[in-house]
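A.B. asks: Kindly return the folded structure for what I paste below:
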Amino acid sequence: MKAKRAPLTRSEVMSRVKGRDTRPEMRLRRALHAAGLRYRLQARELPGRPDIVFRRARLAIFVHGCFWHRHPGCEHARMPKSRLEFWTEKLDGNVERDARQLALLKEAGWTVMTLWECESRDPAAIDAFVEAVRARVVDARGATVAP
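C.D. replies: Next up, the predicted model:
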């Protein structure tokens, strides 16, 4: 008989949260690739290190987790009940940093799009997002990418 494992502590759970190649990001990447769109990942030289980048179109895409980036009006963005002071400071700081990075990207002439984690669960929302990306991505000759 297997011994029961003790439940993970909050610290252990949070340490397992990934910063890249998350499920929502992979869903979007698969859909973009299936639509014939090619992109770059994790542009380190850009503010905020966007998850997906279309350099010619100067389009940066962030795939945000609803909890970590405080998706307005989303049920997944609720505040934890314990250590409220810590989490308020932490999550508000994330939102402020996101706003600064968005402003820097826009100043540099980039278009920024955000896909929220909760939106990525709906295939229709992913399809609509991909179509919006397709409308913005332009090849070097100025022609819109063919379907």
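A.B. asks: Please count neighbours and contacts with C-alpha atoms only from this point.
C.D. replies: Noted.
A.B. asks: Return the residues in contact with the residue nearest in space to the middle of the chain.
C.D. replies: What sits nearest the mean C-alpha location of the chain, by CA atoms, centre = their mean, is Val63, with 1.0 Å. Going by CA atoms under 8 Å, 6 or more residues apart in numbering, Val63 touches Pro24, Glu25, Asp51, Thr114, Leu115, Trp116, Glu117.
A.B. asks: Another sequence for comparison is provided below:
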Amino acid sequence: KTVVFIDGCFWHGHEGCKYYRLPNTNVDFWRHKIAMNIARDYANGVDLRLAGWKVIRVWECDIKTKAKREEILERLYHEIVGDEHKSSTYVSTPNGASIAAEPNTSYGDKKI
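C.D. replies: Take a look at the predicted model:
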């Protein structure tokens, strides 16, 4: 029961981030729009936690580079799965993307 949000720095108002800058035009509209997004994010987080979910937020800027992305994936893995599921691993696909995967398991005569 874990939910992970990957929040865009602009759309979710990541203060102090170089990717969060209000446009020069229609500033009041954008300020209001982003403030409402932040309020909705907060309310959704509260509702999910009250329903028993663990909520993790990751900022867009934290996954921009491969090194930071791999660091975040590793942190998420340990935060979500912990050490109780040591059989789970990260594997790389031919294009270099990391994915979470279980080792091959046999069920009867089928290898999954």
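A.B. asks: Glu96 of structure 1 -> structure 2?
C.D. replies: Applying TM-score structural alignment, one finds that Glu96 of structure 1 aligns to Ala39 in structure 2.
A.B. asks: For the counterpart of Val137 of structure 1 in structure 2, grab the count of nearby residues.
C.D. replies: Counting by TM-score structural alignment, Val137 of structure 1 corresponds to Ile80 in structure 2. By other CA atoms under 10 Å, 15 other residues sit near Ile80 of structure 2.
A.B. asks: wait, Ile80 of structure 2 sits on Val4?
C.D. replies: No: checked against CA atoms under 8 Å, the pair Ile80 of structure 2 and Val4 is beyond contact range at 9.6 Å.
A.B. asks: on that earlier part again, which of the contacts of Val63 of structure 1 are also in contact in structure 2?
C.D. replies: Retained in structure 2 by both residues aligned by TM-score structural alignment, their matches' CA atoms under 8 Å are the following of these: Thr114, Leu115, Trp116, Glu117.
A.B. asks: Just the buried residues of these.
C.D. replies: Leu115, Trp116, Glu117 (16 or more other CA atoms under 10 Å).
A.B. asks: is it fair to say the first one lies in a strand?
C.D. replies: If I follow you right, that is Leu115 of structure 1. Yes: with DSSP: H, G, I helix; E, B strand; the rest coil as the criterion, Leu115 of structure 1 is located in a strand.
A.B. asks: I'd like the distance between the match of Val137 of structure 1 and Val46 of structure 2.
C.D. replies: 19 Å (CA to CA, to the nearest Å).
A.B. asks: Asp7 of structure 2 now?
C.D. replies: Taking CA to CA, one finds Asp7 of structure 2 at 16 Å from Val46 of structure 2.
A.B. asks: compared with structure 1, how much does the lengthiest helix in structure 2 deviate?
C.D. replies: In structure 2, ranked by residue count with DSSP state H as the criterion, the top helix is helix 27-50. Per the superposition on structure 1, helix 27-50 of structure 2 and its aligned residues are separated by 0.7 Å on average (mean CA distance after the TM-score superposition for structure 1).
A.B. asks: which position in structure 1 aligns with Lys18 of structure 2?
C.D. replies: Aligned partner of Lys18 of structure 2 by TM-score structural alignment: Glu75.
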